[in-house]
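Novice: I would like the atomic coordinates for the input below:
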Amino acid sequence: MFRILLFLLLGIGAGYLLRHRPVVRLSGYGTRAAVVALLFVFGASIGANRELIASLSRFGLQAVVFALLGVAGSLCAVRVARRLLTRKGGAR
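Specialist: The predicted model follows:
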């Protein structure tokens, strides 16, 4: 766990020091590709788990409800954060 936090802090420092370089602006593409790859691997591991697939019908509705509530909560949090972080007229 310490190693993960160390790499996170090193990345934050590198991003701060190199924030005006074009390569840092392109890092968003790499981040998106990594997230898509992680989602694919996660989905593949779920699909390979026979016990989980067998019990999907039993827990499927509950999982959908939790997912929808999680998305709704995130959207509400973003809306509140936008109102708190922006001044009147949309200026920051």
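
Novice: drop to CA atoms for contacts and neighbour counts, all remaining ones
Specialist: Noted.

Novice: Can you list the residue ranges for strands in this protein?
Specialist: For the chain, applying DSSP state E gives no strands.

Novice: Identify, by residue count, the longest helix of it.
Specialist: Longest helix in the chain, counting residues (DSSP state H): helix 56-85.

Novice: could you say what helices and strands that helix packs with?
Specialist: Judged by 3 or more Cα pairs under 8 Å, 6 or more residues apart in numbering; DSSP states H and E, helix 56-85 has no packing partners among the helices and strands.

Novice: Now do that helix: distance to the chain's middle.
Specialist: Averaging C-alpha positions (Cα atoms, centre = their mean, to the nearest Å) puts helix 56-85 13 Å from its chain's average.

Novice: now the other sequence, so there's something to compare against:
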Amino acid sequence: MIEYLLFFITGICAGYLISGKYSNKLQKVSLNISILLLLFFMGVSIGKDPMLYTKISGFGIQALAISGFSIFFSILAVLLIINITGSKK
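Specialist: Predicted coordinates for the structure are as follows:
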């Protein structure tokens, strides 16, 4: 846990020192690279699981239902908040 806190503090210090002309572009590039690496290593760990291929059909239907309801209720919540606040930006 302390490692995560140290990385976080190091990132804050680096952001403070780098703030300037190229900091926004550097931040976008580093964020994209880190997300791509995270997705790659998640894919590697999923691909290493031999039992996953047998369970994938059950996961597919369940994932479709969960994602469908999540999208539906997210849109519904946004529309409700827009109607309550009366603001469209």
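
Novice: so who does Q27 of the second structure touch?
Specialist: By Cα atoms under 8 Å, 6 or more residues apart in numbering, the contact set of Q27 of the second structure is empty.

Novice: so how far is I71 of the second structure from it?
Specialist: Using Cα to Cα, to the nearest Å, Q27 of the second structure is found at 29 Å from I71 of the second structure.

Novice: I46 of the second structure now?
Specialist: 24 Å.

Novice: Which residue ranges of the second structure form helices?
Specialist: Going by DSSP H, the second structure shows helices at 2-18, 23-47, 52-85.

Novice: Mind telling me what R19 of the first structure corresponds to in the second structure?
Specialist: Alignment note (TM-score structural alignment): R19 of the first structure maps to S19 of the second structure.

Novice: so what's that match up against?
Specialist: Applying Cα under 8 Å, 6+ apart, no residues contact S19 of the second structure.

Novice: gap between the residue nearest the centre of the second structure and M42 of the second structure?
Specialist: Nearest residue to the geometric centre of the second structure (Cα atoms, centre = their mean): I35, 7.7 Å. Distance, I35 of the second structure to M42 of the second structure, by Cα to Cα: 10 Å.

Novice: count of residues packed around the aligned partner of F66 of the first structure in the second structure?
Specialist: Taking TM-score structural alignment for the superposition, F66 of the first structure sits opposite I66 in the second structure. By other Cα atoms under 10 Å, 12 other residues sit near I66 of the second structure.

Novice: Check V64 of the first structure too.
Specialist: 11.

Novice: What's the separation between it and C76 of the first structure?
Specialist: As defined by Cα to Cα, V64 of the first structure lies at a distance of 18 Å from C76 of the first structure.
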